[in-house]
Structures are given as structure tokens and as C-alpha cells.
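Novice: Fold the following.
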Amino acid sequence: MNQKQIIVLKKLLQYIKPYKIHLIFISISALLSVVFTLLTPILIGNAIDYVIGPGNVDFPNIFKILTYLAASIAISAIFQWFMSYESSKLTSLTVSDLRSSAFGKFNQVPLKFIDTNSHGNLINSIVNDIDQISDGLLQGFSQLFSGVITIIGTLLFMLFIQYKIAFVVVLLTPLSFFVASFISKHTYHQMKEQAEIRGELSGYIEEIIGNEKTIKAFGYEKRAINTFSTINQRLYDCGWRAQFYSSLTNPGTRFVNGVVYAAVGIYGAISAVNGTLSVGQLSSFLSYANQYTKPFNEISGVFTEFQSALASASRIFSIIESENEISDENLLTEVNCEGEIDINHISFSYVPEVPLIEDFNLHVATGQRVAIVGPTGCGKTTFINLLMRFYDITSGQIKIDGIDIRDMKRKTLREQFGMVLQESWLFQGSIFENIAYGKQDATLEEVVEAAKSAHAHSFIKRLPNGYDTIITEDGNISQGQKQLLCIARIMLTKPPILILDEATSNIDTRTEVKIQKAFLELMRGRTSFIVAHRLSTIKESDVIIVMDKGHIIEQGNHVELLEKGGFYSNLYNSQFAVT
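Specialist: The predicted structure is shown next:
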């Protein structure tokens, strides 16, 4: 094992440490199972010595040995079962903790981590890589302990019977280590590469399946298949090499077995002819020769699985050890939010070399409705991300009611906002659970009231089970209906500050008019930010800020901006120009 593998193994052992009692049980069970297994050849050898020569069959002693033999086999089997049980339990507990740590990490890393990594690759790590670790651990612990103890125990038993033949076996042992080392060294690199390509393939599949309509609309099917085939071919080539090296395990170790068995057989036969070794002892030695080399076969096979497990563990730890969001442990947990917002000289960029928002200033009074408009890529959504602290500003200051948002816990800050995005997000569960997502102690009456305010109640009542209808992953309701449920979710929580990012983009015009009235009611007395491309939806806003290239280039109400005849006026007239 190289240095990197050792480091990964140490990290893995930290997850095993809380369950070391199971490790102790595995060790004890392996020891007792092997001891009673190794008694069998001696008992059989003694029985053979009692039947050598005409008229020399000692039936009483043979029956006595057979009784011991049956008891030894039974006890060995019991401890073998207990070792497998404990190994399975240890693996399950360890893998469960590992998967929980990896999944929990997704809630601790900055949003940038999720945005910059393939979602399919992350899913593959949580599911397949941890399954690979599970397989490696399960096979490893049940065979590694028994294998090592078998090797040591067999040598001790052989030394007890005839030290000279045992010395011959010891001399041939390095050959087994050489074969195992050669195979494991080459297998690890191939297994690691295979895990990485498998993650890349999972990410691509997730991307394609999630955007199948777009692919079909643009006739991208053949190119998608070609890209998939390229990645799949790389996986095949890497998998073939990995399987080739791992397939060397069996013939390589069998060759070593044959050499050891032949050496013991020849030397033992000579010793038996010379009278220094009985026929029964020779039989025992030949059995031990088989048992001595068998663990090397198993350990070599385990090593192949273990290499794959370490490669997968390396990918998992790259997630677990990712940098967390900046801690907010000692920050404010409660604020009396009225909704006044001051933004002073803030700057931000996703990539340092590409500036996005520079020296941005804005004052929003309590209860104001602020609309944000501008061309695609001007920084509208980024501004919302900064308000919610999904990303942290590079410089400057954002204050809510005079308190810097970096002085509040993120949870406390986000509780002050209600957010409806263009992309509706619902989980697989009942409509009631989805609306009550932000207020889990909500009553049915509150949920119904919120649904009525969002004009969702009528379509919900027409569903087979009303508010108990389960929303499936593919969606058994329309995109517009999903959006209404997201709006109802905000209607229920009634936060002091609202963010509506193209909130009515998937809703028909007639329903949108009703929703706008509901929003007006909801926004009364609340600070609101409205991001919209359809300018007809923001004419009633108190302030409209026009953004371009991360800067505010115009600011005022609808009438004032039209009178200026600037960017907003041109943008508005382009939407309502008569052709």
C-alpha cells in the first residue's frame, strides 16, 4: 500500500473506531474458528496412524477421535457464523455513518460546491461508492482476520509437528507476498480510475435524463449517444484492465499453492521413508500446506476488493473533507425584522478574473416594493443570492434594519425571507406536506387558507385525494399548478421580506392577474423584491432598479423611468411596440 492508501485507510478506521467491540468479537471468533479448524488435520492424522498396518486398526481410539473431530468441526462452524454476523454488523454500522456524514456534508458546504460539481457524480458517490466500500469491508473483515490467523496458526502447528518442513514453507512464503503485492499495486490505480469514470458517466446520464425534452427538441439524440459511448468505452477499457489484473489473483496464488504443496509433499515423503515422520503426520502436513496457502488466495481476492473500496473511499472523503461554510455559531439567532435594507458598496464575482457586481449601492425602506430588471446576465439573480447569503459578498456591506447580515446566523437571516423562484421545487409527498414545508406545525385550516390566497384551492379540491394527494417525482400536476403550490407555501409563512424571482412565469395570464392581486395583499407592509422580465407585472412597484453588468444604471418608478427615455423605456417599449 502506498502513502495515499494508508491515509485513506486511517480515515476509514476512524469510522470503525466507535464499533471496536464488534472488531474484538470478530478477532476472537476468527481465532477460535481457526484453532478448531486447524485441529482437524491433527485428529485425522492420528486416526490414520491407528489404521496403518494389517490388524492394527484401533477402533476404540478411532471412534474417540471421530467424536473429537465432529465437535471440533461444529465449534469451528459456530464461530465462523458468529464472525460473519459481527463482520456484517460492523460493516453496516460503519457504512451507515459514512453515508450520513457524506449526505450531511451537502448541508454544510457553500452553495458553490453544489453548483460546481456534477449532481450525478455526487449521487454516484453517495450510492455506488459507499456500496463499494461496504463490499470491500464486508469481504475484508470476514476473511482478513481468519486468513492472517490461519497463516500464523498453521505455521505454529507445523512447527509443533516437524520444524524442518515448516521451515521449507516459510522459505516459500515471500513468493506469495510478491504475487499479492504485484496484483494489488496495479489493481488500485485501475479501480480508482474506474470509480472516477463511473461517477462521470452517472453525472452525464443524470444530465441527459433530466433534460430529455430539450434533447429531443434539438435532435441531439445521436450526439448524446456518441458522447455516452465515448465515456462508456473509457469505462470499458479501464474496467477491462482492472479485471485483467484482478483475474491474475486466482492463477497466481494457485501457482504458489502448487509450489508449496509439492515442496511439502516431496520433503515429507522423504522424511516418512526415513522414519522421522509418520504417515498420519505426513497427511496432516499436506492438509496444512493447503490450509496455509488458501488464505493467501483469499487475502489476494480481498485485496482486489479492498483496493476498489479504498478508491471509492478516497472519493467519499473528498466530499466529507470539503471546506464548510464559514461558521455562524456565535452570531445572532433572533432579530426583530422590519424590512429596511441598506446595501453599501458591495462587490462580488463567481470567478475572480471576471467581475460581476461592482460598487453596488441601494437603500430600501420598510414595506417598499422593489422591482429588479435588466438583460440576462446583468446580476439580478446574483443579487438575490447575496441577499440570502447563498454566496458571500467579496467586499462591502448588506444591512437589514441596521444589522449586517454576516452578524446573523444564516438560518435566522433566511427566516426573514420568503422566496418564490421561476423553477418550482416540490418533493414526493402530499400536497399538504409540500405547502407546509416552511411551517411544519401548520394546521389544515392554515394550509387551506394559504392555498385559497394563492388560487390553488380549486384545483387541489378536484384532485382524487384533495390535500392528501401524493405528488410523484415525475409530477401528476402541471408546471403552473406546481408554481401555485410554491406560492401557497410562502403565503403560509408570511415572512417580513419577499423575493419573487419570475414567480408567475409558468402561470396563465388569467390566473396571473389573480395571483398579482394576492401578491399585492401579501406584500402590503412587507419589503418585496420582484425580479421580472415581463415588465407589465412590475408597473405598480414603488421603485424599479435597472441593472446592467452588475451596476444600477437607472432607478425610479415606472412613470419616471418612461419619461427619462433611457434603457428601461426602450426595454418597456420593445415589449409593447405595435408591429
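Novice: use CA for all of it now, contacts and neighbours both
Specialist: Will do.
Novice: Wait, a strand at Val264?
Specialist: No. Using DSSP: H, G, I helix; E, B strand; the rest coil, the secondary structure at Val264 is helix, not a strand.
Novice: residue contacts, it?
Specialist: Shown in contact with Val264 (Cα atoms under 8 Å, 6 or more residues apart in numbering): 165, 168-169, 285-286, 289.
Novice: Please, a PyMOL command that selects the buried ones among those residues?
Specialist: Of the contacts of Val264, the buried ones go into a single PyMOL selection, burial set by 16 or more other Cα atoms under 10 Å:
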select buried, resi 165+169+285+286+289
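Novice: Which of the contacts of Val264 fall in helices?
Specialist: 165, 168-169, 285-286, 289 (DSSP state H).
Novice: how about the nearest residue to the most centrally placed residue in the chain, chain neighbours excluded?
Specialist: Residue closest to the average C-alpha location in the chain (Cα atoms, centre = their mean): Ile126, at 2.2 Å. Excluding its sequence neighbours, the residue lying closest to Ile126 (Cα to Cα, 6 or more residues apart in numbering) is Arg99, at 6.3 Å.
Novice: Count the residues that sit near that neighbour.
Specialist: Arg99: 19 surrounding residues under other Cα atoms under 10 Å.
Novice: Okay, and it sits in which element?
Specialist: Secondary structure assignment for Arg99, by DSSP states H and E: helix 59-105.
Novice: let's see this one next to it:
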Amino acid sequence: MSNSSAVVVEGKKRGIGRILRPIRGQLTAAALLSAVGAMLTLVPLAGFAHIATKITLDTAMGISLTGEIWRVVAISLGSLFAGVIMVSAGELVAHLADNRITYHLRQAVAQRLARVPLGWFTAQSSGDVKQAMQDDIAILHSLTAHFYTAVGRALGAICISVVYMFALDWRMAIATLLPFIGFILFLRRAMKTGDASMTALAARMGQINSATVEFIGGIAEVKAFGAAGRAHKGFHEAVDGFARAFVSATRPLVTSMAHAHAMVAPVTVLGVVLVFGVLFINLGWIEPLDILPFVLVAPSICAPLLLLHTLLHDLSGATDAAKRVLALMETPVLESVPSSQYQHPRSYDVRFNDVSYGYSDGHAVLSNISFTLKPGTVTAIVGASGAGKSTLARMLLRFFDPDEGHITLGGVDLRCIETEKLYRYIGFVLQEVQLIHASVRDNLALGCPSASQQEIENATRIANIHERILALPRGYDSVIGEDAQLSGGERQRLCIARAILLDPPVLVLDEATASADAGNELAIQKALSHFAEGRSLMVIAHRLDTIKHADRILVLEDGRIAEEGTHPQLLDLKGRYADLWLKGNYECCQSSTPLEGASC
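Specialist: The predicted model follows:
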């Protein structure tokens, strides 16, 4: 094994060891119970051999051994029942341990995710999180509930069988174990062959994945331009290459594995026992009846040994799952002060003080940003794509914290405000619409569960979505995704109504009307202008005509504030904002439904 492989294996062991630490004692007890139980269930085999020997002696010598035979039968049956009980007890202990660790892991992961930055979720695939929380923990079930007891049974059966055979005759025991030694040698050869081929196979798999993504992603262009032949050719070449690599990798592996399994087939083991038995009888080392225990016991090792090999092979899947769960549990969380040091803001003005932020790869997104959101004013953030507008909004919402500087609400650092309280002070409507699988009413009242029906309807009227909700099959009781099929603009207006219902003193709108049509956008803008009275409002906008009446406009460029002022002031500067305005105004006039106020 290479050094890198050894590091990976050691890392897996540490990962799975940390996951299973709370139930390690229970799993050990379960494995021991299963091992002893498996040993006891094999006692009848030795009893059968003993009875056969005594019956032969009884017949040959005319001695009555009926009482002894019945004692052996009783001991064998007693051992069998005791073994079954112990194996069952081991399974019960393992399943109780599994239930305990599953509950612990799901609780720990949920508690951890409740404390991670909200920005982490935007960078993670929901499928990856679901896999770790649900699928990987389900995979660990097979490890905790079944793996240790199965290994215990297999090792117990193998150990008691080997000890029993050596106790009878060490020479015959060594001869009987020769097929199993051959199995291990062939297995090692198969593993080396497989390891040598995996790199090439993984590379081919990467090629076929890339070809598949390219083929599917470009299917429209392929059909439109009649290039199906070339597209199909690339895909077929990747598939054929993977097939050739797969055959090259599996042929020697299958051959070695076939030889290994042939070595421990019961008929092979039985043949070896008989051959060496006859040889030892001719040499005068053993009596003919002494072969019988080996004939009964040796083939019984085959199934546990193959089971042990399968279990150890499947362990890699469980260790990978454990690593993913552990990684999720170690996700960095937002810094927070102890609950005893939580503070309440004295007012609702928001200050950014020399805020800087960069990604983990060293790319700076924001640099030395300072400004204030005053109650009753609208501050618009504009700039080209990638300038840092949305990052700025998400920092106010504590999706992540600044690398340098700090943000305060009413003079209190956001880190010193309890998270649940923070989102009662700061409402938001983002580009990415987030609705839960529940009724429209429940979605609207998500941040304000005690809201009355009248309050909910007032909020939806402001957001210009009330009439659309009434048109749904069950009105406000319609369920999102079932009988409430809404367009992107309608879903966004629901989010706006939810923010209005929360009635926060600070409101963040990140392209909040991006999915609305021109008519609805104008209505929503007017409603939000009325709703914003007395509040600190931050608006992230791409279409500058929607924010030209803002009290202040900040122009971001390369993560810095390049210009600031009112709309007329910035136009007079004839700088970056003026360029953006001319470009945006031209695009608006070219559209089929230009907004009111555009200078076309």
C-alpha cells in the first residue's frame, strides 16, 4: 500500500472512530455476544462427531453408551439454544446502539447547521447536504446495527473451529487450513490488481461524465445546427473507452477472485480433508474415525470466511459516509458571544465600519466599506455584476461575517445579537425565492406565526398578490407545489408579502422584483416605497430606473465604493453611475414594455 493510500485509510479509521465513539462500548458488547453465541451454535457439530464415534465403538465392542450419548445430545441442544439467545441479544444491543447514534447524529447535524453561516447553504448543493443528513446516516445504520455483530459471528465461528481442530490433531488441522491460506494469497493478489487498475478506471469515468454533461447540455445546439453525428461520436468514444478500461481492470480481478473463491468452496475443503486424512491414516498418524470431526467442521469455516471478506469490502462505503457526516458536523459556525452577553439595539440605524471580506481562495470581494443606513431612508446599492452588491446585503443578514471591520445595528455589533432576534429586526427578500412545502398562509406567516388573517391579507394586498391567491383552488389554504402553482414573479411577491407582514425596522431587497413583469414591478415598487417609510431600507438593484428616487445611491466597483450620492448628483459627475444609467436606460427603451419614467 502506498503512503498516500495509508493516509487515506488512517483518515477513514479516525473518522469512523469519532462517529462511533459514543456507542463503542455497546458495539463491543454486541460483537462479543455474537461471537460467543456463534461458538455455542457450532457445539452440536462436535457433538455429532462424538456421538458417531461412540456409536461405532458401541457397535464394535458391544458396550452400552446410551447415557453418555444422551448427555452429549443435551449439551449440544443446550449450547445451540444458548448460542441463539446470545446472538439475538447481540443483535438487540447493536440495534439499540444504532438507534442511539442515529438520533445523536441527526440532532448534532441539525444543531450544527442551525449555527453555520447562511452563506454556506448558497455554496452547497442541497443534494450533498441531504446525502450526509439522510443517506449517509442510513448507510451508517448497516455499520452499527449489523456489521459488528456479523463480524463477531464470523470470527467466533472461525476461531472456535480452528481451536477445535488443533485440539484434535495439529497436523490434520494445518493440512485442513491450506485452502484458506491459498484463499488469502489469491485475495491479496486480487486486491493489488484492483488497486493498480482503479486509477485508469477513475480517469475513464471522469471522461464519460464530462462527455455526458457536454452532450446533454448542448443537445439544443446539436439539434439546431445538425451536428448530431459529431456530438454522438464524442460520447460514443468516451463510452467505448470506459468499456475497454473496465474490461482491462476487471478481467484479472475476476480471474483472481474466482481462484480465491474456488479455494474455499466446501467441496475443495472437503477434498483436502479426505486426501490428507487417507495419507495420515496410511502413515499411521491417525485413526479413520478421527477424520470425521474435520469432515464436519472444516467446511463450516467457508461461509464465515466469505462473509468476513464481504463485510470488510463493504466497510469502505460506510467509512466514506462517516467522513461526510463528520465533515458536516465540523462545518465552521458563525462567531457568537455567550448568551449572557447578548445585547439589544438601542435604535435601528445600520453602520458598516471598514468592512472587508474575501473568499477562502484569497479573492477579495469587499474592501474597506463604510456607510450608514438611517431610519426612514432608502439606500440603493448598484454596480456591475460581481462588484459585491449581493455580498454586501448578505453580510447584513449574517450569511457570513466580515473578515475585517464590523457591522452594527443600533450601535450593537451583529455578533452580539441573538440570531432569532436579528431576523425580527432585519427582513429580507432575495433573488432566490425560498418557499416551504406548506400552505400559502403558513408560508406568509413563517416569521410571524401569530398574524391574523386580516394582517396577512393586508400584506398580500401591498405586495399585489392577494387576488392571485384568492384565485387558487383553496385560496390561502392551497399548498405550495401541489394546488398552488405560482410563477417566479408570483413566488417573489409572496416573499415580499412575508417581509411586509414581519414589519421589520430594517428591510433588505436584493433584486426583489426581478421576476415580476413591468406592470407588477411598478406597483410593487410604489407599495414598497410606502412600506419603507420610517424604516432603514437597503435595495440591491440592477435596473437603475427602479432606484432613481432613493435617498442615497452607492456605486460599487471591484469591491469598493466608487461613487455615492443622489441620482441627479451622480449623473452630474458623469462617472461610473452615469455610464450604467445610459446603458440601462437604452436597454429599457429597447424592451417591449419600458418602465414608467424611462427617458426613451
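Novice: on that earlier part again, mean shift of the helix or strand following the helix holding Arg99 of the first structure relative to the second structure?
Specialist: For helix 59-105 of the first structure, the succeeding helix or strand toward the C-terminus, using DSSP H and E, is helix 111-116. Following superposition, helix 111-116 of the first structure is found to deviate from the second structure by 5.3 Å on average (mean Cα distance after the TM-score superposition for the first structure).
Novice: what residues are up against the residue nearest to the centre of the first structure?
Specialist: Applying Cα under 8 Å, 6+ apart to Ile126 of the first structure gives the contacts 99, 102-103, 316.
Novice: Let's have these in a markdown table, adding distance to Gly566 of the first structure.
Specialist: Output for those, formatted as a markdown table (distance: Cα to Cα, whole Å):
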| residue | distance to Gly566 of the first structure |
| --- | --- |
| Arg99 | 55 |
| Ala102 | 51 |
| Phe103 | 49 |
| Ile316 | 53 |
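Novice: The helix or strand where Ser283 of the first structure lies vs the second structure, mean deviation?
Specialist: For Ser283 of the first structure, the element it lies in under DSSP H and E is helix 279-320. Once fitted to the second structure, helix 279-320 of the first structure is off its aligned match by 2.6 Å on average (mean Cα distance after the TM-score superposition for the first structure).
Novice: between that helix and helix 59-105, how many degrees?
Specialist: 10 degrees (axes from the mean of the first three to the mean of the last three Cα atoms, to 10 degrees).
Novice: other SSEs contacting helix 279-320 of the first structure?
Specialist: Where contact means 3 or more Cα pairs under 8 Å, 6 or more residues apart in numbering; DSSP states H and E, helix 279-320 of the first structure is packed against helix 3-16, helix 20-49, helix 59-105, helix 130-161, helix 163-210, helix 249-274.
Novice: Quick check: what element follows it along the chain?
Specialist: strand 341-348.
Novice: what's whichever helix or strand comes after that next one aligned against in the second structure?
Specialist: Under the assignment DSSP H and E, the closest C-terminal helix or strand after strand 341-348 of the first structure is strand 357-364. On the second structure, the counterpart of strand 357-364 of the first structure by TM-score structural alignment is residues 366-373.
Novice: So for the matching stretch, what gets flagged as buried?
Specialist: Neighbour-count burial for stretch 366-373 of the second structure [16+ other Cα under 10 Å]: 366-367, 369-371, 373.
Novice: now stretch 435-446 of the first structure
Specialist: 435-437, 442, 446.
Novice: now swap in stretch 419-434 of the second structure and tell me
Specialist: For stretch 419-434 of the second structure, by 16+ other Cα under 10 Å, it's 419, 422-430, 433.
Novice: Need the contact partners of it.
Specialist: By Cα under 8 Å, 6+ apart, stretch 419-434 of the second structure touches 397, 414, 447, 488, 491-492, 495-496, 499, 502-512, 514.
Novice: got it, and stretch 309-327 of the second structure?
Specialist: Against stretch 309-327 of the second structure from outside (Cα under 8 Å, 6+ apart): 12-13, 15-16, 19, 132-133, 136-137, 139-140, 143, 147, 150-151.
Novice: Which positions in that stretch come out as buried?
Specialist: 309, 311, 315, 318-326.
Novice: could the residues you listed go into CSV alongside distance to His232 of the second structure?
Specialist: Below are these laid out as CSV (distance: Cα to Cα, whole Å):
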residue, distance to His232 of the second structure
His309, 41
Leu311, 41
Leu315, 38
Ala318, 37
Thr319, 38
Asp320, 35
Ala321, 36
Ala322, 39
Lys323, 38
Arg324, 36
Val325, 39
Leu326, 41
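Novice: Which single one of these is nearest to Cys600 of the second structure?
Specialist: The closest of these to Cys600 of the second structure turns out to be Arg324 (Cα to Cα; 55.6 Å).
Novice: now the closest one: how far from Leu143 of the second structure?
Specialist: 15 Å (Cα to Cα, to the nearest Å).
Novice: now swap in Glu564 of the second structure and tell me
Specialist: 60 Å.
Novice: Looking at the two now, which is surrounded by more residues?
Specialist: Neighbours per residue, other Cα under 10 Å: of Glu564 of the second structure and Leu143, the larger number sits with Leu143, 23 against 19.
Novice: The more buried one: what's it in contact with?
Specialist: Taking Cα under 8 Å, 6+ apart as the test, what Leu143 of the second structure contacts is 315, 318.
Novice: now Ala384 of the second structure
Specialist: Ala384 of the second structure neighbours (Cα under 8 Å, 6+ apart): 556-557.
Novice: Now check it against the first structure: what is it aligned to?
Specialist: By TM-score structural alignment, Ala384 of the second structure lines up with Pro375.
Novice: Leu311 of the second structure versus the residue nearest to Ile139 of the second structure when sequence neighbours are not counted, what's the distance?
Specialist: With sequence-adjacent residues excluded and distances taken as Cα to Cα, 6+ apart, Ile139 of the second structure is closest to Ala318, at 6.1 Å. According to Cα to Cα, Ala318 of the second structure stands 10 Å off from Leu311 of the second structure.
Novice: now swap in Thr408 of the second structure and tell me
Specialist: Counting by Cα to Cα - Thr408 of the second structure and Leu311 of the second structure are separated by 56 Å.
Novice: wait, is Glu564 of the second structure part of a strand?
Specialist: Yes. Assessed with three-state DSSP, Glu564 of the second structure lies in a strand.
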